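1. One predicted model, sequence on top.
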Amino acid sequence: MAAGGSTQQSLRRAIGALKDSTKVGLAKVNSGYKALDIAIVKATNHDEVLAKEKHIRTIFGALSSSTPRADVAYCIQALAKRLAKTQNWAVALKTLIVMHRAMREIDSTFREEFINYSQNRALMLNLSHFKDDSGPNAWNYSAWVRVYALYLEEHLECFRLLKYDIQTYHSRTRELDTPDLLEQLPALQQLLFRLLACQPEGAAVYNKLIQYALSILAGECVKLYGAITNGILNLVDKYFEMQKHDAVRALEIYQKAGNQAEKLSEFFEICRGLDFGRVQFVKIEQPPATFMTAMEEYVKDTPCTLAHHPITYPTNDVKVNLKKNAIREDNRVSDQKQDFDVEEILDPSLTSPEPPSSDQIEAAAKLQVTELLDLDELIQEASELDEKNAFEVAIFTSGDIFSLIFSIGVQLLVF
């Protein structure tokens, strides 16, 4: 059986190589875009190794903003055709890698053209029925190719909705107003959901092509979750002033962020075991339950908005007590790191007979946040590391950045 399987695999490789050489020969004779067509075939051939960079650069040259739009459209169509017709996992995966790298390395005009092409025709990244049944490993690789394609499709959808590249403008969510925040955060969380689904299993864990694609995903996870965390910080800052229907949606977003933090732990464990070069991890911590309780109490205590009636917000005492309960719990975790006793500020019985003002609460919370770590510095370090080496991926986790809100200490682990 083993010998028969090896013979069959060798035969498939020979047939694949013959198909590639035939396509190259036809491109030399019949194509008006000879150099481009040859580069596409060679960059996405049946060989189960990474494509040569010179072929990738030829393709990217045809997709740049300085290239006539007709040529860009032809290149996208050629890649789409290559993806749609293949039943080989290596060809499909290498084609997706070319598309993914183009999204990262070419300006936004490519993504716009990509979106227009997909909307005017069938979704080119729809590989829900793709399978390579040439063997157990090929079947396993096919499953990973399908979830990778779903992530890239979601990537384009997120760009279409946000109208900006989250990898470049990851801090923009910190400045969004409430309506945009409630629209964009779910889109970013859905993108993260698709990314986390790309956690490889079985033979896919050890495949070098899949590991290469995964290294790109791991790098993108840094800024993606940075954008989500910036949005969560913004959301929490606005939460206790929201109307009830907005607060309900915000609470759902906050809860989902906590759930995704747990999934990130699993994803990072897989990444840590792979040969990405120097990888940095930050230990994931979960926020205290008291803050979630405070948010849930706020939703309960905030009356629904009725037609023709003014909006009724909770009293300052209610909001102060909700924030006070959450922050007091955090002080128990980080009191050794503080030079002052926040509880004395928050508990009127320890200071004065009059309750503290909202400004005092906000000032104390803000001081806690700024004393821990600067999110932009972490992301900038990750960017510089990524630029230095494609396999040197800096990864920080949900919980620790999430913990900015709660004053949970950060521990940096370097593997």
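-> Okay, I see it. Residues are numbered from 1 along each chain as shown.

2. From here on, just use CA atoms for contacts and neighbour counts.
-> Noted.

3. Strands of the chain, residue ranges please.
-> In the chain, the strands defined using DSSP state E lie at 280-282, 412-414.

4. most packed of the ones you listed?
-> Most buried of the strands of the chain, by mean neighbour count (mean count of other C-alpha atoms under 10 Å): strand 280-282, with a mean of 19.

5. and the longest helix for this structure?
-> What stands out as the longest helix in the chain, according to DSSP state H, is helix 208-239.

6. list the helices and strands that one packs on?
-> helix 89-105, helix 178-196, helix 244-272, helix 375-388, helix 398-402 (3 or more C-alpha pairs under 8 Å, 6 or more residues apart in numbering; DSSP states H and E).

7. Including mean neighbour count, could those helices go into JSON lines?
-> Conversion of the helices and strands packed on helix 208-239 to JSON lines gives the following (neighbours: other C-alpha atoms under 10 Å):
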{"stretch": "helix 89-105", "mean neighbour count": "21"}
{"stretch": "helix 178-196", "mean neighbour count": "19"}
{"stretch": "helix 244-272", "mean neighbour count": "17"}
{"stretch": "helix 375-388", "mean neighbour count": "16"}
{"stretch": "helix 398-402", "mean neighbour count": "26"}
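
8. what about versus this one:
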Amino acid sequence: MVRITNMKDLIGIIKDKLSLSKLTLLSNPKTSYLHIAVLRTTSHSPSTPPNDHHLATILSLGDSSRATASTIIHSLITRLHRTTNSHVALKCLLTIHHIIKRGPFILKDHLRILPSTKGRNNLKLSSFRDGTSPATWALSAWVRWYARYIETILFTSKNMDFDIYSSLIEKEKQRDFISSGMNSDLIRDVGLLVGVIEEICKVPDNLLVERDRLVRGVMELLGNDYLSMVNGILFRLGEFKERVGLLSFNDSVELGSVLDRLTACKEKSLRLFSVRKISVETLWEMIEELNSKIGVGGVSQLGLVTGL
């Protein structure tokens, strides 16, 4: 049962009921059920994450046809752009995040059609503000940051040869692909994955993580994303361990720069995700090892180039 804590919550619930009634009476019967599914998943109920059943419904409906997938994404993005409510906006972004992580291909493909500006304001929420209360004002910072993060993973997904949330079967294929990949392509991929971790580390610092269930839901997804990025980077750095003696000077410099960016995220990421994983510990150890080898190789190659 929804707990109503203030007048705005009550107004939001009334708005949802009116919207449901309007969709039932006035919308095209062939598509109204899709808009209703989006509305129920992104209700005004404060601090309540999208219901698992409602999310599952959207993911299932989105796998039926391209027309259906298009309608769902359009309805979701329209609701995101029209709302001034921080809770609704966060729920829309959470739903998009779930679609990217575990949605059917045709549903994810319609998200990929969104205009690409290298992860910058594709979702047009950089100026989002909900000034209803101090709490919603603070939550607005999460909306703006979360939109940037979603834009970043959409951009990364578009520019990687593999899904950044690969299944076990895909990871085996990915290993084979990586072993035959060019150095420049692998460095590019590592840079893209590091970019996702960099954006994770820009998450707003405030007490909402403890108080707000929606924010806690976001952090749970981020924790899983972080481990996915770590594993993707490990695959590629493992290949570079095999090739380190064969890297050109330029490749060594570019790889070293990417590893420096990742190292700069270490302290913040360890604070955000306190649970220790073997993959994470292995990553930092591998970075130290590669930096050491690249440094020695880079100096010797520099000497050859400059004639010293």
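-> Looks like it came in fine. The structure presented is a predicted model; accordingly, all values stated were derived computationally and were not measured.

9. Next, the TM-score between them, please.
-> The TM-score (TM-score structural alignment, normalised by the length of the second structure) is 0.83; 288 aligned residues with a C-alpha RMSD of 2.8 Å.

10. closest to Q211 of the first structure out of the helices and strands packed on helix 208-239 of the first structure?
-> Q211 of the first structure lies closest to helix 244-272 among those, at 8.9 Å (C-alpha to C-alpha).

11. Pull the distance from that closest one to the chain's centre.
-> Mean-position distance between helix 244-272 of the first structure and its chain equals 12 Å (C-alpha atoms, centre = their mean, to the nearest Å).

12. what range in the second structure matches the longest helix of the first structure?
-> Under TM-score structural alignment, the match for helix 208-239 of the first structure in the second structure covers residues 213-244.

13. Pull out the buried residues from that stretch.
-> Neighbour counts over stretch 213-244 of the second structure (16 or more other C-alpha atoms under 10 Å) mark 214-219, 222-223, 225-240, 244 as buried.

14. that older thread, can you list the strands of the first structure in CSV and add distance to V147 of the first structure?
-> As requested, those are exported to CSV (distance: least, C-alpha to C-alpha, whole Å):
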stretch, distance to V147 of the first structure
strand 280-282, 24
strand 412-414, 29
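
15. what's the closest of those strands to R12 of the first structure?
-> When the strands of the first structure are ranked by proximity to R12 of the first structure (C-alpha to C-alpha), strand 280-282 comes first, at 39.9 Å.

16. Packing partners of that closest one?
-> strand 412-414.

17. Can you give the contact residues for the strand it packs on?
-> Applying C-alpha atoms under 8 Å, 6 or more residues apart in numbering, the contact partners of strand 412-414 of the first structure are V279, Q280, F281, V282, K283.

18. How about stretch 76-88 of the second structure?
-> Residues from elsewhere that reach stretch 76-88 of the second structure (C-alpha under 8 Å, 6+ apart): 38, 42-47, 89, 92-93, 123-125, 128-130, 136, 139-140, 143, 214.

19. follow-up on the earlier one: for the longest helix of the first structure, the distance to its chain's centre please.
-> With C-alpha atoms, centre = their mean, you get 4 Å for helix 208-239 of the first structure.

20. How far away from the center of its chain is stretch 296-308 of the second structure?
-> Counting by C-alpha atoms, centre = their mean, stretch 296-308 of the second structure comes out at 40 Å from the chain centroid.

21. in it, what counts as buried?
-> Judged by neighbour count (16+ other C-alpha under 10 Å), stretch 296-308 of the second structure contains these buried residues: G297, G298, Q301.

22. how near is the corresponding residue of the first structure for the first one to N325 of the first structure?
-> The criterion is TM-score structural alignment: under it, G297 of the second structure has Y298 as its aligned partner in the first structure. Counting by C-alpha to C-alpha, to the nearest Å, the separation of Y298 of the first structure from N325 of the first structure is 12 Å.

23. do D376 of the first structure as well
-> Relative to N325 of the first structure, and taking C-alpha to C-alpha, D376 of the first structure is found at 29 Å.

24. Next: Y148 of the first structure.
-> Note on Y148 of the first structure: its distance to N325 of the first structure, by C-alpha to C-alpha, is 43 Å.

25. which of these two has more neighbours?
-> Y148 (27 against 17; other C-alpha atoms under 10 Å).

26. Hmm, C198 and the more buried one touching each other?
-> Yes. Counting by C-alpha atoms under 8 Å, Y148 of the first structure does reach C198; the two are 6.0 Å apart.

27. how about the contacts of strand 412-414 of the first structure in TSV, adding distance to C271 of the first structure?
-> Listed next are the contacts of strand 412-414 of the first structure as TSV, based on distance: C-alpha to C-alpha, whole Å:
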residue	distance to C271 of the first structure
V279	8
Q280	10
F281	10
V282	13
K283	14
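
28. between those residues, which is nearest L152 of the first structure?
-> Nearest to L152 of the first structure among the contacts of strand 412-414 of the first structure is V279, at 23.6 Å by C-alpha to C-alpha.

29. neighbours of the closest residue to L125 of the second structure other than its chain neighbours, just the number please.
-> Distances taken as C-alpha to C-alpha, 6 or more residues apart in numbering place R144 nearest to L125 of the second structure, at 5.7 Å, with adjacent residues excluded. Using other C-alpha under 10 Å, R144 of the second structure has 22 neighbouring residues.

30. which residue in the first structure lines up with R144 of the second structure?
-> By TM-score structural alignment, R144 of the second structure lines up with R146.

31. do the same with S75 of the second structure
-> Checking with TM-score structural alignment, S75 of the second structure has A78 as its match.

32. again with G12 of the second structure
-> Matched by TM-score structural alignment, G12 of the second structure corresponds to G16 in the first structure.

33. So the residue lying closest to its match once chain neighbours are set aside versus L152 of the first structure, what's the distance?
-> Once flanking residues are discounted, G16 of the first structure sits nearest to H46: 5.5 Å by C-alpha to C-alpha, 6+ apart. Using C-alpha to C-alpha, H46 of the first structure is found at 22 Å from L152 of the first structure.

34. That's all I had, so thanks and see you.
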